[in-house]
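**Student:** Sequence first, predicted coordinates after that:
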Amino acid sequence: MNPAPSVIIFTVFSGMGFGYLALLATVHDYSGIAAFWHWFVGYALATIGLAASAFHLGNPSRAWRAFTQWRSSWLSREAWGAVLALLALAPVALSDWLHLGLPRGFGWPGAVLAVATVAASGMIYASIRAVPRWHHWTVPVLFVAFACAGGSLLAGLRGPSLVALLVLGGLMVLYWRVGDGAFSRAGSTMGTATGLGTLGGVSVFEPAHTADNYLLREMIYAVGRRHAAKLRVLALLLAVVLPLLAMLLLPGRYGPYVAVPLHLLGALAQRWLFFAEAEHVVGLYYGKR
């Protein structure tokens, strides 16, 4: 799949933002101007990510239609979850800022909605059978793990950050191991794609067309195995290993200052690979798989 920058920014920033907002609503208890800036960062990350997603649409002015298909579309459920989470968290944010004293228990519904929104983002991809690498439970769990790790680092919670990073590292490796054999396990071949497999071996004689088209641009993207392996190591180092060491070795508040940008770079690298390595079955029609 074509790793479009808008979708990469959307999934990474919104996930970190919603993870941070969930922690602000339930664990942290800032007040005054400090609360304003912490909540501002969380809302900014979440809304920047959601705004970036609109630029990936063919016609961004019709983005509102995403809210109409919540019965069948994970994209629609994600949109509703995001709006409801931001609205549900607003009273807690205002209470912290204006010293209104609202109990932290009021933040739990919004926190649950925030986590559910991130899970729905992952389910958008996990529900696509035509991309076997994504069609697995590890995808939404990985999205939530990134949100938890990023949110914990932003919140400066040393213990939860260490646990979240270790879990995230294990899930990243598991996702890659499961995904590498997913296309072959799905049993899709050029014969099954064309329906001619019962007649014998099927191969492409000539491409269906000579000009570029949407399918070739968006659904068929190849990244070399050597490059993918290097990027996996880089993503794991930046997203997990180096932030873990920063939180362990650097004193006080300096750990998050180093760990957060490193983790963000690693999350961007992992999400680029998430799309670049995804093999869509439509590539079989062009002899690309």
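**Tutor:** Done, it's in.
**Student:** contacts and neighbour counts: CA atoms only from here.
**Tutor:** Will do.
**Student:** what about residue 284, neighbour count?
**Tutor:** When neighbours are counted by other CA atoms under 10 Å, residue 284 registers 20.
**Student:** Around the residue nearest to it when sequence neighbours are not counted, count how many other residues there are.
**Tutor:** Spatial nearest neighbour of residue 284, chain neighbours left out: residue 190 (5.2 Å); criterion: CA to CA, 6 or more residues apart in numbering. Residues near residue 190, counting by other CA under 10 Å, number 22.
**Student:** Next one: residue 190 from residue 198, what distance?
**Tutor:** 11 Å (CA to CA, to the nearest Å).
**Student:** Residue 33 too?
**Tutor:** For residue 33 relative to residue 198 (CA to CA), the value is 70 Å.
**Student:** Who has more neighbours out of these two?
**Tutor:** residue 33 (12 against 9).
**Student:** residues contacting the more buried one?
**Tutor:** residue 97 (CA atoms under 8 Å, 6 or more residues apart in numbering).
**Student:** host element of it?
**Tutor:** helix 32-54 (DSSP states H and E).
**Student:** The stretch 1-150 of the chain: helices as residue ranges?
**Tutor:** 5-26, 32-54, 74-98, 108-126, 138-155 (DSSP state H, counting those that start in this stretch).
**Student:** Just send those helices back as TSV, with distance to residue 61 too.
**Tutor:** As requested, the helices of the stretch 1-150 of the chain are exported to TSV (distance: least, CA to CA, whole Å):
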stretch	distance to residue 61
helix 5-26	16
helix 32-54	8
helix 74-98	15
helix 108-126	21
helix 138-155	27
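**Student:** if we can go back for a sec, the residue nearest to residue 284 is in contact with residue 287, isn't it?
**Tutor:** Yes: applying CA atoms under 8 Å as the test, residue 190 and residue 287 come out as touching, 7.4 Å apart.
**Student:** Now the common contact residues for the two.
**Tutor:** The contact lists of residue 190 and residue 287 share residue 203, where a contact means CA under 8 Å, 6+ apart.
**Student:** any idea how far residue 68 is from residue 189?
**Tutor:** Counting by CA to CA - residue 68 and residue 189 are separated by 35 Å.
**Student:** Look at the two and report which has more neighbours.
**Tutor:** residue 189 (20 against 13).
**Student:** How about residues contacting stretch 46-60?
**Tutor:** Against stretch 46-60 from outside (CA under 8 Å, 6+ apart): 4, 6-7, 9-18, 63.
**Student:** Included below, for side-by-side comparison, is a second structure:
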Amino acid sequence: MHPAPSVIFFSVFSGLGFGLLFWLGLGWPSPTGVVAFVFFAIAYLLAVGGLIASTFHLGRPERALKAFTQWKTSWLSREAICAVAALLLMAIYGAGAVFLDENWRVIGVLGGVLSLGTVFTTSMIYTQLKTIPRWHSPLTPLNFLSLSIAGGALLAGQVTWALWLIVIAGGVQLATWIIGDRRFTASGTTLATATQLGQIGSVRAFEPPHTGTNYLLREFVYVIGRKHAFKLRVIALLLMTILPVILLLIPFSHVAGGLAVLAHVAGVLTARWLFFAQAEHVVGLYYGKR
């Protein structure tokens, strides 16, 4: 798949924002006044900013509101509804903390659960696609959720939780890569099965369908070299897991904490770029790209 920057930014930063809202909703931490305003401002900038970034990848952004009408069949619609519900509930909870020095725990917990629900629905947009075997796996929602919760813990200053959750998220990411590399072959989809001609002999493409490019090639057929991908995986794992853990294990300081956040975000951005760049769509078989 073509790794569009808007979708990468959306999935990474909205995940971090909703992850932070999850921890705030649980009451870890439970700030009030100005401190609460800062925490909620960061969470909303990330969550809402990520959602806005996603609209840049829409063919007709002016029709975005129609996404709310297809909740029975569309994970995109469920994501939109879940996001609005989470943001509204957390706005009420945040207003109580900022202006009234109150932590309405029931509202916070409900908002936190809906925040994670939003991340889950986002992941299911990709998980449901059988045409991309690498994504069509339970590891996809597990990957999105683990990174959201771990990143949220880091932003919320929950150092002990962040240490363990970042390690777990790194393990899930590693498993996602290792198992994902075998998904396309394991799916059994080949040019023979795609054309239903396998029963009469070996099937191969005689000539390319056309000499120029088209929408399908631009969006669904993106090829990245194995050595390049391996280097990026190492960089992603170092930044999103190993370096933040080291920084969190040394005596705490705001500088070390800030560097841990920056390293983690950079690593997640790299991993998410690979998530899209290495997604082999079966349409590539038609063009001899798989």
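**Tutor:** That came through, no problem. These numbers were taken from a predicted model, which means no experiment stands behind them.
**Student:** Can you add neighbour count and distance to residue 90 of the first structure and give the contacts of stretch 46-60 of the first structure back as CSV?
**Tutor:** Shown next, in CSV, are the contacts of stretch 46-60 of the first structure (neighbours: other CA atoms under 10 Å; distance: CA to CA, whole Å):
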residue, neighbour count, distance to residue 90 of the first structure
4, 13, 31
6, 17, 26
7, 21, 26
9, 22, 24
10, 23, 21
11, 25, 22
12, 24, 22
13, 26, 19
14, 29, 17
15, 32, 18
16, 29, 18
17, 29, 14
18, 34, 13
63, 14, 23
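**Student:** Now render these as TSV, adding distance to residue 88 of the first structure.
**Tutor:** Below are the contacts of stretch 46-60 of the first structure laid out as TSV (distance: CA to CA, whole Å):
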residue	distance to residue 88 of the first structure
4	31
6	26
7	25
9	24
10	21
11	21
12	22
13	20
14	16
15	17
16	18
17	15
18	12
63	22
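**Student:** Would you agree residue 156 of the first structure is in contact with residue 254?
**Tutor:** No: Residue 156 of the first structure is not in contact with residue 254 according to CA under 8 Å; the separation is 9.4 Å.
**Student:** between these two, which one's more packed in?
**Tutor:** Neighbour count, other CA under 10 Å: between residue 156 of the first structure and residue 254, residue 156 has more, with 20 against 13.
**Student:** one step back: just tell me what the residue nearest to residue 284 of the first structure corresponds to in the second structure.
**Tutor:** By TM-score structural alignment, residue 190 of the first structure lines up with residue 191 in the second structure.
**Student:** so how far is residue 201 of the second structure from its match?
**Tutor:** For residue 191 of the second structure, the distance to residue 201 of the second structure - CA to CA - is 12 Å.
**Student:** Can you pull up the most central residue in the second structure?
**Tutor:** Nearest residue to the geometric centre of the second structure (CA atoms, centre = their mean): residue 11, 4.1 Å.
**Student:** Now the lengthiest helix in the second structure on the first structure. Mean distance?
**Tutor:** Ranked by residue count under DSSP state H, the longest helix found in the second structure is helix 159-186. Superposed on the first structure, helix 159-186 of the second structure shows a mean distance of 0.6 Å to its aligned residues (mean CA distance after the TM-score superposition for the first structure).
**Student:** What is that helix packed up against?
**Tutor:** Secondary-structure packing of helix 159-186 of the second structure (3 or more CA pairs under 8 Å, 6 or more residues apart in numbering; DSSP states H and E): helix 139-155, helix 243-249.
**Student:** Of all these, which one comes closest to residue 125 of the second structure?
**Tutor:** Among those, helix 139-155 comes nearest to residue 125 of the second structure, with 9.6 Å by CA to CA.
**Student:** which residues are in contact with that closest one?
**Tutor:** Contacts for helix 139-155 of the second structure (CA under 8 Å, 6+ apart): 15-23, 116, 119-120, 123-124, 126-127, 159, 161-162, 165-166, 168-169, 172-173, 175-176, 261, 264-265, 268.
**Student:** Tell me the buried residues within those.
**Tutor:** With burial judged by 16 or more other CA atoms under 10 Å, the buried subset of the contacts of helix 139-155 of the second structure is 15-23, 116, 119-120, 123-124, 126-127, 159, 162, 165-166, 168-169, 172-173, 176, 261, 264-265, 268.
**Student:** I figured residue 197 of the second structure hits residue 205, correct?
**Tutor:** No: with contacts counted by CA under 8 Å, residue 197 of the second structure stays clear of residue 205, the gap being 11.9 Å.
**Student:** Would you mind listing the buried residues in stretch 44-61 of the second structure?
**Tutor:** Buried, per 16+ other CA under 10 Å, within stretch 44-61 of the second structure: 44, 46, 47, 48, 49, 50, 51, 53, 54, 55.
**Student:** ends of stretch 228-248 of the first structure, how far apart?
**Tutor:** 29 Å.
**Student:** Revised request: answer the last question for stretch 218-230 of the second structure.
**Tutor:** 23 Å.
**Student:** cool, and stretch 246-264 of the second structure?
**Tutor:** For stretch 246-264 of the second structure, the end-to-end distance is 12 Å (CA to CA).
**Student:** residues making contact with that stretch?
**Tutor:** Under CA under 8 Å, 6+ apart, the answer for stretch 246-264 of the second structure is 151, 154, 155, 159, 163, 239, 240, 241, 243, 244, 245.
**Student:** what do you get for stretch 227-240 of the first structure?
**Tutor:** 165-166, 168-169, 172, 262-267, 269-270, 273, 277.
**Student:** Swap in 6 Å and give it another go.
**Tutor:** If you take CA atoms under 6 Å, 6 or more residues apart in numbering as the criterion, stretch 227-240 of the first structure is touched by 165, 169, 262, 263, 266, 267, 269, 270.
**Student:** Any idea how many residues pack against the fifth one?
**Tutor:** Neighbouring residues of residue 266 of the first structure were enumerated by other CA under 10 Å; the total is 25.
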